[in-house]
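K.L.:
Pasting the sequence and the predicted model now:
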Amino acid sequence: MNTLNTTSAKARPAISALSQSSTPVLYWATLGSVFLCLAFYVWGSWILSDDFRPVPVGDDPIPLNVQIAVRAIEALAAVVALGMLWKCVFQPWIRDGELSFDGMLVLNLMLMWWADPIDNYVTVSFFYNGFTFNMGSWANFIPGWGSPNPQNFPEPLLMMGGFYIGYWMLNVFLGCWLLGLLQRRLPNVALGWRIFLMFIPLAIIDLVVENLIMRSGAAAYPGVVKSWSIYAGEVYQWPLYEAALVAFVSTGFTCLRYFKDDKGQTFVEKGVERLKVSRARKKLVTFLAIAGFVQPFFLIGYFLPYNLFAMRSDTAPAYPSYMRNLICGEGSQYACPSYDWVPIPQRGSRIFVTPDDSRLPQEIRDAQGIKASGKDPYASGQ
């Protein structure tokens, strides 16, 4: 009898732990752990590989106005990122001795950065300027990657580091402010409509910000569906669905932060108070739970529909070599995308269309670089 009682007593902690496992926060935290492990695997593999080097920019000279614009954008992004880290991470840590919810959220938004190259997951649809401060890209190590030459995709460390830390969180702050304003001014309007009214300015802001970046020559969308795009056929063409996707994801992150229960918890934190662990470990579980929402929502809400559009990309305009970076077009093995003429190439495939393939119409071959025109579309006065 004593043995049975002792065994039963020893089993109680296990039973207690099992009951804790039914709390929603642990489900979210488990999912977040999987995605963060993937992120660190991708980044670690890249840093230890030969892909960890600046990308080739080719023979076309980079105009001075483009160089100035790129460096200015990088400087601005770095300043915004540092300011956001100070406000959300370091200042609350110094004051309270622990991370605030905003601090955990901004760090999780930064950790979404591993997915940034996925714009080109299926086919080439997005360029960064090779003049940006970069050490190549980790795209080669993202499982299932399909499009060719991912090692030549220049991930801008300053510009996009600032974007993931600063821009997403600024959108969240603005979205929460707008929701609060709409709740005060339009209390009788259904919640769904208030969220939609918040979505619209977020889409407009993305339209303005990204178009300024496209005009500067810091980035480009070579693969767009022209009927759904503005300035179609120009090097600064821009897909309107980009604004909708960015605003949709920003809306999701905003709702995560804005809507809390009577305990002050978001839906991913529910049950964290029932965990019989230290406060520091509860913070860690909360951090992982936020990742469990942020990471898959970003992939499903943005990259999945974006790549479906990219698979129907029309013929890309002629870009200089510092935008193509030997990913496609002149100097590479692969022709740049064209839905009607260039089948989507797969990395490692022996069947693909080259930039000078005689079966391509002359205008498609001329769009593989700027040698045919002799003019750089980004240069001032051209």
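P.N.:
Great, that's in hand.

K.L.:
alpha carbons only for contacts and neighbour counts from here, please
P.N.:
OK.

K.L.:
which outside residues touch the host helix or strand of Y322?
P.N.:
Secondary structure assignment for Y322, by DSSP states H and E: helix 321-324. The contact list for helix 321-324 (Cα atoms under 8 Å, 6 or more residues apart in numbering) reads 56-62, 127-131, 219-220, 330, 369.

K.L.:
Beyond it, next helix or strand please.
P.N.:
Downstream of helix 321-324, the first helix or strand assigned by DSSP H and E is helix 362-366.

K.L.:
Tell me which residues of that next one come out buried.
P.N.:
For helix 362-366, the buried set under the neighbour-count rule, 16 or more other Cα atoms under 10 Å, comprises I364, R365, D366.

K.L.:
and what of stretch 228-244?
P.N.:
By 16+ other Cα under 10 Å, the buried positions in stretch 228-244 come out as 230, 232-244.

K.L.:
now do the same end-to-end measure for it.
P.N.:
12 Å (Cα to Cα, to the nearest Å).

K.L.:
Off-centre distance for that stretch?
P.N.:
Between the centre of stretch 228-244 and the centre of its chain there are 18 Å (Cα atoms, centre = their mean, to the nearest Å).

K.L.:
Stretch 189-196 now?
P.N.:
Distance of stretch 189-196 from the chain centroid (Cα atoms, centre = their mean) equals 27 Å.

K.L.:
what sits up against it?
P.N.:
L179, L182, Q183, T251.

K.L.:
Now compare those residues and name the two farthest from each other.
P.N.:
Q183 and T251 (15.5 Å; Cα to Cα).

K.L.:
Helices of the chain, start to end?
P.N.:
With DSSP state H as the criterion, the chain has helices at 2-20, 24-47, 64-85, 91-96, 101-111, 157-162, 168-185, 191-216, 240-258, 279-298, 304-310, 321-324, 362-366.

K.L.:
Let me know which of the ones you listed is tucked in deepest.
P.N.:
Of the helices of the chain, the one with the most neighbours on average (mean count of other Cα atoms under 10 Å) is helix 321-324, at a mean of 28.

K.L.:
Comparison target below:
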Amino acid sequence: MPAYGVAGNGDLPPMGRQGPASFLALIGALWAALSVYVVLRWVTDGTQFGPVERIGPDEMASWRVAALRVFELVSLAVMFGFFWWSCIKPWRETGRISLDGKFVIGGLVGFTADAFLNVHNYLFAWNSHNVNLGVWVKYLPFHNPDAPSQYGESLIWGPPMYIYFCAGVAILAAHHAVKLRRRWPKLSKFQIFVAIFVFEFWFDFIIENLAIRLTHGYAYAKTYEPLTLWAGEVHQFPVYESVLVAFVGMVFTWARMEAMERPPGQSPIEIGVERWRASLQGVVGHFAVYGFCVVTLVFVYHLPFNWLGTIGDSYADLPSYLMPSECEGIAVEDCVTGNFDKP
């Protein structure tokens, strides 16, 4: 019989549990390098970098423009608040950034992936009134050259969403999970996570629908109709959006709750950093968290969202200010699917 009870191992010693840190750090480093490349290509492209042209004939109501500006200011305040409480304050007090802070930074690192929303079709409509400098989608892997690439990705309220829907909901959900356990000590992890999922689903559903209806900052241009509310309207909403966001939030919440039961710096994401020499452990830990953020965002959210949107058949009634600039005079369905001649 093999020495360690596993057929084929022979006299090999057990490898032991090495942890995911090195693998996730590799992903984080590769994604950071890709992001730098994509952004550099974007900012040096004279046709893609810069505020998008606003096409007619539709005019946005002045009160909606005001609501959009308020949304942008509130989003900025939330983002800076998270940076202060999760990154700057802990760093000043302890010389280290907590897991929450790494999630905040990781959300911004993962924001480059936001353009994947429209990498194949124009599924996610952006308002040209957003403070924007165009979009980098053209330089992402797997970009469909027929898809629109001249629209106004928000640089003000977009990045904060990757913070409060990831780090934010994890902090809030973990806090309330502790309260639930104190109130009902016999609750299982499954029951707690069901409650967390319900909370995160409704949190996203309410926030997004308020933002869409009040600001027209964005819209879902093409969705899978059987899972879409108010299909065909400018404010049509795919229910799977909130489901996917809730799953993303649950993954971040799981990591944070597990970390609460471990010593600082030993979250389930960072297991294995101790295998590196001391001078590199901090860097590896950071990039491991960034890799975790990217993997979660891409595989839990972006891939299923793109699949459901690509097979979708419900097209929103978009005003022209929610259309890409190269789609002036083009029907929504043709613009969304890239079925038009680019100028």
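P.N.:
It's in. Since the structure is predicted, the reported quantities are computational estimates derived from the model, not experimental observations.

K.L.:
Any idea what the TM-score is?
P.N.:
Scored against TM-score structural alignment, normalised by the length of structure 2, the superposed chains reach a TM-score of 0.87; 323 aligned residues with a Cα RMSD of 2.4 Å.

K.L.:
circling back: generate a markdown table for the contacts of stretch 189-196 of structure 1, with distance to W28 of structure 1 as supplementary columns.
P.N.:
Below are the contacts of stretch 189-196 of structure 1 laid out as a markdown table (distance: Cα to Cα, whole Å):
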| residue | distance to W28 of structure 1 |
| --- | --- |
| L179 | 25 |
| L182 | 30 |
| Q183 | 29 |
| T251 | 19 |
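
K.L.:
Closest to A289 of structure 1 out of the residues you listed?
P.N.:
Checking these against A289 of structure 1 by Cα to Cα gives T251 as the nearest, at 18.3 Å.

K.L.:
gap between that closest one and A244 of structure 1?
P.N.:
10 Å.

K.L.:
how much space between the residue nearest in space to the middle of structure 1 and L157 of structure 1?
P.N.:
The centroid of structure 1 falls nearest to D116 when counting by Cα atoms, centre = their mean (4.0 Å). Per Cα to Cα, D116 of structure 1 is found 11 Å from L157 of structure 1.

K.L.:
Check Q295 of structure 1 too.
P.N.:
In terms of Cα to Cα, Q295 of structure 1 sits 20 Å off from L157 of structure 1.

K.L.:
Likewise for D102 of structure 1?
P.N.:
Distance of D102 of structure 1 to L157 of structure 1, computed by Cα to Cα: 23 Å.

K.L.:
sorry, back to before: dump the helices of structure 1 to CSV, plus distance to V272 of structure 1.
P.N.:
Shown next, in CSV, are those (distance: least, Cα to Cα, whole Å):
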stretch, distance to V272 of structure 1
helix 2-20, 9
helix 24-47, 6
helix 64-85, 25
helix 91-96, 19
helix 101-111, 13
helix 157-162, 31
helix 168-185, 23
helix 191-216, 27
helix 240-258, 16
helix 279-298, 6
helix 304-310, 31
helix 321-324, 47
helix 362-366, 58
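
K.L.:
which one of the ones you listed lies closest to N149 of structure 1?
P.N.:
N149 of structure 1 sits nearest to helix 321-324 of all those, at 10.6 Å, using Cα to Cα.

K.L.:
Give the full set of residues in contact with G233 of structure 1.
P.N.:
The contact partners of G233 of structure 1, by Cα under 8 Å, 6+ apart, come to K226, A316, P317.

K.L.:
ok, now with 10 Å
P.N.:
Residues in contact with G233 of structure 1 (Cα atoms under 10 Å, 6 or more residues apart in numbering) are P222, V224, K226, D314, T315, A316, P317, A318.

K.L.:
Give the residues shared as contacts by D116 and L157 of structure 1.
P.N.:
S137.

K.L.:
From M169 of structure 1, how far out is the counterpart of G107 of structure 2 in structure 1?
P.N.:
Under the alignment (TM-score structural alignment), G107 of structure 2 maps onto L109 of structure 1. Computed as Cα to Cα, the L109 of structure 1 to M169 of structure 1 distance reads 8 Å.

K.L.:
repeat for L18 of structure 1
P.N.:
Distance of L18 of structure 1 to M169 of structure 1, given as Cα to Cα: 36 Å.

K.L.:
circling back: do I have it right that the residue nearest to the centre of structure 1 meets E155?
P.N.:
Yes: the criterion here is Cα atoms under 10 Å, and D116 of structure 1 meets it with E155 at 8.3 Å.

K.L.:
tell me, what's touching these two both at once?
P.N.:
Common contact partners of D116 of structure 1 and E155 (Cα under 10 Å, 6+ apart): S137, W138, A139.

K.L.:
can you tell me which of the residues you listed lies nearest to T3 of structure 1?
P.N.:
T3 of structure 1 has its nearest neighbour among the shared contacts of D116 and E155 of structure 1 in W138, at 56.7 Å by Cα to Cα.

K.L.:
And the closest one? What does it align with in structure 2?
P.N.:
Match for W138 of structure 1 (TM-score structural alignment): W136.

K.L.:
what's the nearest residue to its match if we skip its chain neighbours?
P.N.:
In space, not counting the residues next to it along the chain, W136 of structure 2 is nearest to W42; the distance is 5.4 Å by Cα to Cα, 6 or more residues apart in numbering.

K.L.:
which residue lines up with that neighbour in structure 1?
P.N.:
When structure 1 is aligned by TM-score structural alignment, W42 of structure 2 is paired with W46.

K.L.:
gap between its match and A75 of structure 1?
P.N.:
Computed as Cα to Cα, the W46 of structure 1 to A75 of structure 1 distance reads 25 Å.

K.L.:
do V285 of structure 1 as well
P.N.:
V285 of structure 1 is 34 Å from A75 of structure 1, by Cα to Cα.

K.L.:
Please apply the same query to Q151 of structure 1.
P.N.:
From Q151 of structure 1 to A75 of structure 1 the distance is 25 Å (Cα to Cα).
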